[in-house]
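S.K.: got a predicted structure here, sequence first:
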Amino acid sequence: MIRRVVAEAVGTAFLLAIVVGSGIMGERLAGGNDAIALLGNTIATGAGLIVLIHIFGPVSGAHFNPAVTLAFVLKGQTDRQTAVAYTAAQLAGALLGVWTAHAMFAEPIVQLSSKLREGPPQGLAECIATFGLIGTIIGTQRSRPEFTPVAVGLYITAAYWFTASTSFANPAVTIARSLTDSFAGIAPASVPLFIAGQIAGAVAGVAFFTWLFREDCPQ
């Protein structure tokens, strides 16, 4: 259990360092072009996820995401004690990752984001993004488990661009990104809406894809 929890913490820390660090780098190099900055942020995040899931998956399952952990609890594949430990590790790792990214780019370590992401469309976008993420995991674990890391990375890469919220799809990521006033930031006031959408998307994703892939489901 200790190794599994540490794997979740370190993996989530690397994920946030990638998200925030590539956002800072992209913004600095893009010359004010947000599309180019987002593209750099997207590629780094998608590629990083593939590698991180391959590294840490054999140890902890590489959730890196309380919404994913919740999905595994709802499917009966993770017990509640493990879920609590994983979630705590993910939150701690996410904060460490943000602060590490700030340190690497000579930014103030402690920050609060001022980037508001408000309104029902943003919450809907997070619900859809998380729903699709859960579907990606459940679907590939059923048919091609070895492809899951690549599928997750590709899905998040796509979701950065087809969702209005740029697909956080992760409560730990959302909370941690409220603590960076950089390209990847989200204002603390916008966090509850995003997390509500993510939880709703995770629950809906488990319900729908479990039904869809039931062996005894009528054709």
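M.R.: Structure's in. What do you need?

S.K.: rest of the way, CA atoms for contacts and neighbours
M.R.: Fine.

S.K.: mind listing the helices for the chain?
M.R.: Taking DSSP state H to define them, one finds helices in the chain at 2-29, 34-60, 66-74, 80-104, 120-143, 148-162, 171-177, 191-212.

S.K.: adding another structure so you can compare the two:
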Amino acid sequence: MSSSLGRRALAEAVGSAALVAVVVGSGIQATELSHDVGVQLLANSLATVFGLGVLIALLGPVSGAHFNPVVTLAAWFTGRRTPGGLTLRDVAAYVPAQTAGAIGGAVLADAMFAKPLVQWSTHDRSAVHLWLGELVATAGLVLLIFGLGRTARAHLAPVAVASYIGAAYWFTSSTSFANPAVTIGRAFTDTFAGIAPASVGPFIAAQIAGAALGLGLVAAVFAHPAPARTGTVPAQSEPELAAPSAS
């Protein structure tokens, strides 16, 4: 990849921070403007769709716009035997950057709305049906991202991934976090988009299981990667293709 690892890790941190700021900030704004939960979720999901699409288009040329540890791990796993694929060194830089950025984004959103900068969420999300929702959301996200790469349609990632996340807000019981870093970040804010710290571990476990299922579906549905170099941006090779996820 053309960018240095430090520059790519910084892009992942900035993108993750911006993504969580969009998710948390739009959630706060929605609850201040409306008391209707349906309207609140609609506003939150629309803001996330637009913000996510912009971030993928903007930062994809630098880092691949993962913003998501399970996407980074899936990209490493699928490309580990491919020249130019992500290395474990890349993963070791990306994942902490994504997590730190997500936490920073939640703190920033709280600051913009004059909320306590760090306040653990009291929004309990501990239920089997919510974990199932996370598994489904993450599996679908991984299938989409790597399916686009294998069919040489990676240029559609900004629109396709953002649209999928927007839909998953509504068709999954968990409202589709589908991202361990974002899940951790959202524990730091006691607002509409928050998640109680005790609920974080099971959510992440469901997301990891969903990523594994998604990779299995990619292997089953798509026989071989596209022969030409593809990716979210020209700097990426097919096994490195990835794009972000969160809600």
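M.R.: That came through fine. Every value quoted in this text rests on a predicted model; they were computed, and no experiment measured them.

S.K.: any idea what the TM-score comes out to?
M.R.: TM-score for the superposed chains, counting by TM-score structural alignment, normalised by the length of structure 1: 0.96, backed by 215 aligned residues with a CA RMSD of 1.1 Å.

S.K.: any idea what residue 202 of structure 1 aligns with in structure 2?
M.R.: Using TM-score structural alignment, the partner of residue 202 of structure 1 in structure 2 is residue 211.

S.K.: skipping adjacent residues, who's closest to that match in space?
M.R.: residue 139 (5.1 Å; CA to CA, 6 or more residues apart in numbering).

S.K.: just tell me what that neighbour corresponds to in structure 1.
M.R.: Per TM-score structural alignment, residue 139 of structure 2 is aligned with residue 131.

S.K.: that match: neighbour count?
M.R.: Using other CA atoms under 10 Å, residue 131 of structure 1 has 26 neighbouring residues.

S.K.: next one: residue 16 of structure 2
M.R.: Neighbour tally, residue 16 of structure 2, other CA under 10 Å: 33.

S.K.: that one: what's it in contact with?
M.R.: 67, 68, 98, 99, 101, 102, 105, 181, 182 (CA atoms under 8 Å, 6 or more residues apart in numbering).

S.K.: 6 Å instead?
M.R.: Applying CA atoms under 6 Å, 6 or more residues apart in numbering, we find residue 16 of structure 2 in contact with 67, 98, 101, 102.

S.K.: so which of the residues you listed persist in structure 1?
M.R.: Here the contacts of residue 16 of structure 2 are checked against structure 1 with both residues aligned by TM-score structural alignment, their matches' CA atoms under 6 Å, and the contacts held in both are 67, 98, 101, 102.

S.K.: in JSON lines: those, plus distance to residue 33 of structure 2.
M.R.: Shown next, in JSON lines, are these (distance: CA to CA, whole Å):
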{"residue": "67", "distance to residue 33 of structure 2": "29"}
{"residue": "98", "distance to residue 33 of structure 2": "30"}
{"residue": "101", "distance to residue 33 of structure 2": "27"}
{"residue": "102", "distance to residue 33 of structure 2": "25"}
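
S.K.: ok, the residues you listed vs residue 164 of structure 2, which is closest?
M.R.: residue 67 (15.6 Å; CA to CA).

S.K.: which residue in structure 1 lines up with that closest one?
M.R.: Residue 67 of structure 2 maps onto residue 64 in structure 1, by TM-score structural alignment.
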